[in-house]
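[1] For reference, the sequence and a predicted model appear below.
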Amino acid sequence: MSVSHRPTAAADFAGYLRAYHADAIDGGDPVAEVWDRYHLPDGTHRVNGRVWDRDKILGSLRSRRSLGAPYELYIHEVTVEGRRAAARYTISTPMLGKIQSATEAAVFAELAEDGRVARTTAFSVTRPGWSGRERDEPFDSAARPAPGTSPASPPAEGEEPTPAQDPAHYLRTYYAAGYDVTVPVAEAHDRFHTPDALHQVGRKVMQRSGVLKALEEGRKLGHTYPVEVHETLREGNRFAARYTTSRDGNPERPQEVFAFGEFAPDGRVRSVRFALDPGYDAA
């Protein structure tokens, strides 16, 4: 890939992810040059709640390149709104036979005027896995919103917004209703989700019956999940959000969550995937 044809993050965020990883892992240019090609040198970057300075990032890139191992990049979802972007992807590296080391990642990025990445907040966890597992999820061609899709129309004056009109409203009101013992759990779910909605928390996949059971169990334990939304993006029928809630229902133990969802035409959510920091494994 020639320098002139490398995509910028602002022009093509999925293309940036592919080009950056190719140059950083397989390329021959110095990693410092590769990093600065796609990112502002003085940008701010946080991974799993910790700030990574430029030296730490470059050290990690050198370590990965020194392995000399092939990799496979699967881009599951990309959402772009203005000069902000979010993506969820997996990088797999063969280990032995069909066993792979899979790094599951999610990133929220702010894009600079020159097209490079100015700031990132990321989630990353590496686990062993099986070759081909990531192919069970959409990637690349299915990573973007479906053509011609859009959320429901904005609410009229005085009308309560629907989830599709405001991802932050969806998160706050769904968590509140879900753990409010005065609201039937079925109503709490169906108010915000289609009957066939898919929920994925970490590696645990749940449909309606599983979500209702989890809500009932949480209520019995007296769990509460206050929600502080840090940023949301919306593009077509897709949304992405980064927020903080409690870990295991304990408000004294904060838990950062990265959510990626898809709206149905009626404004409810038909799929949502939650990536949580490595301190929590829902597998």
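    It's in.
[2] Please count neighbours and contacts with C-alpha atoms only from this point.
    OK.
[3] list the contacts for Val47?
    By CA atoms under 8 Å, 6 or more residues apart in numbering, the contact set of Val47 is 121-124.
[4] what packs against the host helix or strand of Arg127?
    Per DSSP states H and E: Arg127 is located in strand 117-130. When contacts are defined as 3 or more CA pairs under 8 Å, 6 or more residues apart in numbering; DSSP states H and E, strand 117-130 sits against strand 39-47, strand 99-111.
[5] And the helix or strand that that strand is followed by, what does it pack against?
    Of the helices and strands lying after strand 117-130 in sequence (DSSP H and E), the nearest is helix 167-178. Contacts defined by 3+ CA pairs under 8 Å, 6+ apart place helix 167-178 against helix 185-190, strand 228-235, strand 238-247.
[6] Below is structure B, check it against A:
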Amino acid sequence: MNATPAEDLAGYLRDYPTEAVFGEEPAELAFDRYHVPAFEQLNDGILLDRERLIAHTGPARKNVTALTLDIHDTLVQGNHVAARYTLRTTMRKGPVLVSTIWMFGELAPDGRLRRIVSTSRTEPVQEPATAQAAADRITPSTAG
């Protein structure tokens, strides 16, 4: 069994997105492992509930090819959590999305998340690795 966010917040930050996007089990099972049924997330002023977050996993499972996470800070204090991390998302078609996220949360008595308030800063879009590699190639000079 995976640890709850209360037991290992960094583990939650790494494991939940991977399970939700790349897991073979239904998204609801991955979601419920880490969040209570009445979970809410206020992200950049947009309130998301369980249904909306689970619905988001369908397009993510179809379009995301890789996720990398750099965890900068985590804190668990009583029934509150906080984290700062950078998420890099490689899309099947299109750019690599890079977002720095500041997350503050409230835990339920069982250690799962009850509520998250987060804000993010999306950095300038990065070209996919293949396009960047092509752009980095040195073109022979035709000047003579």
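    That came through, no problem. Being a predicted model, the structure only gives us computed values, none of them experimental.
[7] how much does the strand holding Arg127 of the first structure deviate in direction from strand 39-47?
    Strand 117-130 of the first structure and strand 39-47 are oriented at 50 degrees to each other (axes from the mean of the first three to the mean of the last three CA atoms, to 10 degrees).
[8] got the buried residues for strand 117-130 of the first structure?
    Going by neighbour count (16 or more other CA atoms under 10 Å), the buried part of strand 117-130 of the first structure is 117-125, 129-130.
[9] in the residues you listed, which two residues are the furthest apart from each other?
    Ala118 and Trp130 (34.3 Å; CA to CA).
[10] Tell me which other helices or strands the longest strand along the second structure touches.
    Identified as the longest strand of the second structure according to DSSP state E is strand 64-77. Under the contact criterion of 3+ CA pairs under 8 Å, 6+ apart, strand 64-77 of the second structure touches helix 9-22, strand 80-91.
[11] helices or strands up against the last one?
    Which is strand 80-91 of the second structure. Using 3+ CA pairs under 8 Å, 6+ apart: strand 80-91 of the second structure touches strand 64-77, strand 96-107.
[12] And the first one against the first structure, how far off on average?
    Right, the one you point to is strand 64-77 of the second structure. Following superposition, strand 64-77 of the second structure is found to deviate from the first structure by 1.3 Å on average (mean CA distance after the TM-score superposition for the first structure).
[13] do the same with the last one
    Its match in the first structure and strand 96-107 of the second structure itself, once the structures are fitted together, sit a mean 1.3 Å apart by mean CA distance after the TM-score superposition for the first structure.
[14] residue in the second structure matching Phe123 of the first structure?
    Counting by TM-score structural alignment, Phe123 of the first structure lines up with Thr119 in the second structure.
[15] what does Tyr38 of the first structure give?
    In the second structure, Tyr38 of the first structure lands on Tyr34 (TM-score structural alignment).
[16] Next, find the distance separating the nearest residue to that match once chain neighbours are set aside from Asp15 of the second structure.
    The spatial neighbour of Tyr34 of the second structure that comes closest, neighbours along the chain excluded (CA to CA, 6 or more residues apart in numbering), is Arg112 at 5.0 Å. Arg112 of the second structure sits 14 Å away from Asp15 of the second structure, going by CA to CA, to the nearest Å.
[17] Ala122 of the first structure versus Pro41 of the first structure, what's the distance?
    Counting by CA to CA, the gap from Pro41 of the first structure to Ala122 of the first structure is 17 Å.
[18] Centre-most residue in the second structure?
    Pro17 (5.2 Å; CA atoms, centre = their mean).
[19] Translate it into the numbering of the first structure.
    Using TM-score structural alignment as the criterion, Pro17 of the second structure maps onto His21 of the first structure.
[20] cool, and Gly45 of the second structure?
    Using TM-score structural alignment, Gly45 of the second structure sits opposite Gly49 in the first structure.
[21] got it, and Trp102 of the second structure?
    By TM-score structural alignment, Trp102 of the second structure lines up with Ala106.
[22] Pull the number of nearby residues for that match.
    25 (other CA atoms under 10 Å).
[23] Quick check: closest non-adjacent residue to it.
    Nearest to Ala106 of the first structure is Arg88, by CA to CA, 6+ apart, at 4.3 Å.
[24] dump the residue contacts of the aligned residue in the second structure for the one you found.
    Counting by TM-score structural alignment, Arg88 of the first structure corresponds to Arg84 in the second structure. Residues near Arg84 of the second structure by CA under 8 Å, 6+ apart: 71-74, 100-103.
[25] how close does Arg84 of the second structure get to Asn2 of the second structure?
    Taking CA to CA, one finds Arg84 of the second structure at 21 Å from Asn2 of the second structure.
[26] Just the element for the residue lying closest to Tyr16 of the first structure once chain neighbours are set aside, please.
    Of all residues not flanking Tyr16 of the first structure in the chain, Ala9 sits nearest, at 5.0 Å (CA to CA, 6+ apart). Assessed by DSSP H and E, Ala9 of the first structure sits outside every helix and strand.
[27] Just give me the match in the second structure for Ala9 of the first structure.
    By TM-score structural alignment, Ala9 of the first structure lines up with Pro5.
[28] Surely its match and Arg115 touch.
    No - the pair Pro5 of the second structure / Arg115 is not scored as a contact, 11.8 Å apart, by CA atoms under 8 Å.
[29] Arg112 and Asp15 of the second structure - which one has more neighbours?
    Each of Arg112 of the second structure and Asp15 has its neighbours counted (other CA under 10 Å); Arg112 has more, 23 against 15.
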